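K.L.:
With the sequence up front, the predicted model follows.
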Amino acid sequence: MKKLMGTAVAAATMLIGTQAAATNYTLWIHGRNGGSTQAGNYSDFSYWGPASTAAGVNKKAVNWNGRERIGGQNARVRDALDCFCTGNNWCYIAAHSAGNLQIGYALSLYGGSARSKKNATPNASGVCGNTDGTTQTGWNIKWVNVASGAGGGSELADVGEWAMNEPLVSDLVTTTSRAMYNHNTTRNVWFYMFAGAKGTLYSGILPGQDDEALSYHSTGGVSGSAGSSQCNPGDWFCGGTLSTGTANTSDGRAKWSFHTVSLRDDGEAYNHYANGNWGGIVAKVREDVVKYAY
């Protein structure tokens, strides 16, 4: 099933007419950071690693203030989606950590709204001009790859392990993240979840398998109003085993609609952090994007 549906739909769309050429873009939406990225600058990949690294066709960095709340910064993400994912253009999305909340929030709350078709030529603020004055419903998105997604929040936010003067941290409380929007409403766009498990520092706080920042219940797209303890097969003292694909966890918890686990880190090899060099679980998402985003 891997991404064939979205690719086939896009291919069919491109064959309908050749009057206006279609362009594909890869949008990278970062997570929590110190606010160092340049909002509106689609060439600033400093969060991820060297900009020269292959990371999908026509890659663009979707930068926002990674310390502020999701709702207040989501317009930055919608600007990027309007710019590159409307009209004849299509997008692949790659998101990390709280970037999962950003794309989920945009699709759930705004993915059914009228969007002006844009010309993919952003100004200094990251806003593009209109093409012919017409609109469309939502955006043209093939699929979303998620590296260590924070859609389910983190217990580190629950207990105040992160700087509580950062407004974003209040959004990362598990119950808040899960109630922020309807995670089942993805506008039929598939979310491919990549869940890392190389976590030891906060093992007493984060339930089940974790990558030092988030647990499997979040990175695996497991539904529910709060977090749960999910692990790799054969691990003891866990509430359940995180399944790959769309299947329920072993203790019967469903994943959100249109969420599927592409990578479960059975070898406990990948932590949460890109480390400015496309590292950790981000490395596996980048490999996948290079292969499928063309």
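P.N.:
Arrived safely.
K.L.:
From now on I want contacts and neighbour counts done on CA atoms only, so please keep to that.
P.N.:
Noted.
K.L.:
leaving aside the residues next to it on the chain, what's closest to residue 118?
P.N.:
Once flanking residues are discounted, residue 118 sits nearest to residue 130: 4.4 Å by Cα to Cα, 6 or more residues apart in numbering.
K.L.:
can you tell me which residues contact the one you found?
P.N.:
116-119 (Cα atoms under 8 Å, 6 or more residues apart in numbering).
K.L.:
Counting neighbours, which of those comes out on top?
P.N.:
residue 118 (27 neighbours; other Cα atoms under 10 Å).
K.L.:
Shouldn't that one be within a strand?
P.N.:
Yes - with DSSP: H, G, I helix; E, B strand; the rest coil as the criterion, residue 118 is part of a strand.
K.L.:
ok, now how distant is it from residue 212?
P.N.:
Noted for residue 118: a distance of 39 Å to residue 212, by Cα to Cα, to the nearest Å.
K.L.:
For the lengthiest helix in the chain, buried residues please.
P.N.:
Across the chain, the longest stretch assigned as helix under DSSP state H is helix 70-84. Using 16 or more other Cα atoms under 10 Å as the test for burial, helix 70-84 gives 70, 73-74, 76-84.
K.L.:
what does it rub up against?
P.N.:
25, 27, 29, 39-40, 62-65, 90-91, 101-103, 105-106, 115-122, 126-129, 139, 168, 171.
K.L.:
Restricted to buried residues, select those in PyMOL.
P.N.:
A single PyMOL command suffices to select whichever of those are buried according to 16+ other Cα under 10 Å:
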select buried, resi 25+27+29+39+40+62+63+64+65+90+91+101+102+103+105+106+115+116+117+118+119+120+122+126+127+128+129+139+168+171
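K.L.:
got another, please set it beside the one above:
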Amino acid sequence: MTRLIRIALTLLLLSITTIASATNYTLWINGRNGKGTAGDYASFTYWGPAATAAGVNKKAVNWDGYNSISSQNGKIRDALDCFCTGPNWCYVATHSAGDFMMAYTMANYGGSSRLKKNASPGSGGVCGNTDGSSQVGWNIKWVRAASGAAGGSELSDIGSDTTSEPLVKDLKTTTARAMFNHNETRNVWFYMYPGGKGTLYSFVLPGQDDQAIAYHSSGGVSGAAGQALCNPGDSCPELTMGSGANANGSTKWSYHSVEFRDTKEQYDHYSNGNWQGIISVVRGAVVNSAR
């Protein structure tokens, strides 16, 4: 009996140790024109002051926001390996092309074997292995996307012929939508936050937009190209809340849900170096739920 008690106590202590060592992290993945330092998870230049509350154990996952999604994707995988393997779990927040980057990562690498890492990155943003064991994919609770651009932007459609910027070419609506299987999220929910404060040149973007991304993309709507979707009562079909079909019958990608819709048309695309625009809405949601 004494031996059984000792074994039970040992197992209990091991269980408590494992639970105690598990940590939650909040990863922020930037969009175009990234300003943070790649590999420096404390560099929040793209977003705003680093001291601003933005979820438990927040980390800035920086990439250059200029080169192609595929060429920069390793930086995202390094961060996910660092903080979202083993006993650790991650909340993920993205902006604009950061949504494109995260969706691409999950579709193409979310089912791959990942070595468990120790959450202690070196200067290049790569973490060391723990015990040499591996797991399939990453431990991700959810993704919240501020003005997600995984469906591309019509601004890139008209700009890709006049610029050599690789990311702009990736962001063409037909290119972005054909680049990977947007329905494959590895059962991780992408919660979408479209902004609706358009401007004079918004005629380039169909339906409602935030000056850079139209609702069809920021709302996670499927299809080969963009379409006009609006707020209730506007002059085009409604982008519906939740994961159901829109008013025109178009559907959202699997595991995509509209959590916020800018019906008052007060949030634009831009952070202005201070967590502003539609990013402010996502930050508020993250602070309340990423713990």
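P.N.:
Yes, it's here. As the structure is a prediction and not an experimental result, all values here were calculated from the model.
K.L.:
farthest pair in the buried residues of helix 70-84 of structure 1?
P.N.:
Across those, no pair lies farther apart than 70 and 84, at 20.7 Å, counting by Cα to Cα.
K.L.:
ok so, going back, now the contacts of residue 130 of structure 1 in CSV, with distance to residue 293 of structure 1?
P.N.:
Output for the contacts of residue 130 of structure 1, formatted as CSV (distance: Cα to Cα, whole Å):
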residue, distance to residue 293 of structure 1
116, 24
117, 22
118, 21
119, 21
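K.L.:
all strands of the stretch 1-150 of structure 2, in order?
P.N.:
24-29, 58-61, 89-95, 113-121, 127-136, 140-146 (DSSP state E, counting those that start in this stretch).
K.L.:
Likewise for the stretch 151-291 of structure 2?
P.N.:
So, for the stretch 151-291 of structure 2 - with DSSP E, counting those that start in this stretch - the strands run 190-193, 256-258.
K.L.:
Quick one: average offset of the last one versus structure 1, please.
P.N.:
Right, strand 256-258 of structure 2. Here strand 256-258 of structure 2, set against structure 1 after superposition, deviates by a mean of 0.2 Å using mean Cα distance after the TM-score superposition for structure 1.
K.L.:
what separates that strand from the chain centre, distance-wise?
P.N.:
Relative to its parent chain, strand 256-258 of structure 2 has a centroid offset of 13 Å by Cα atoms, centre = their mean, to the nearest Å.
K.L.:
Need the residues that contact that strand.
P.N.:
So strand 256-258 of structure 2 is contacted by 189-194, 219-220, 240-244 (Cα under 8 Å, 6+ apart).
K.L.:
cool, the first one as well?
P.N.:
With Cα under 8 Å, 6+ apart as the test, strand 190-193 of structure 2 has contacts from 142-148, 218-220, 255-261, 278, 281-282.
K.L.:
and if you look at stretch 224-242 of structure 1?
P.N.:
152-153, 174-175, 178-179, 207-209, 215-218, 220, 248-251, 253, 264-266.
K.L.:
one step back: for the strands of the stretch 151-291 of structure 2, which one ends up most surrounded?
P.N.:
Ranked by mean neighbour count under mean count of other Cα atoms under 10 Å, these are led by strand 190-193, which reaches a mean of 27.
K.L.:
and of the strands of the stretch 1-150 of structure 2, who's closest to residue 160 of structure 2?
P.N.:
strand 89-95 (20.6 Å).
K.L.:
what does that closest one contact?
P.N.:
Contacts for strand 89-95 of structure 2 (Cα under 8 Å, 6+ apart): 22-31, 83-84, 102, 138-149, 279, 282, 286, 290.
K.L.:
repeat that with 6 Å
P.N.:
24-31, 84, 139-146 (Cα atoms under 6 Å, 6 or more residues apart in numbering).
K.L.:
For burial, what's the neighbour tally of the aligned residue in structure 2 for residue 241 of structure 1?
P.N.:
Aligned by TM-score structural alignment, residue 241 of structure 1 pairs with residue 238 of structure 2. Close neighbours of residue 238 of structure 2, defined as other Cα under 10 Å, add up to 21.
K.L.:
top helix in structure 2 by residue count?
P.N.:
helix 2-21.
K.L.:
Centre of the chain to that one, how far?
P.N.:
38 Å.
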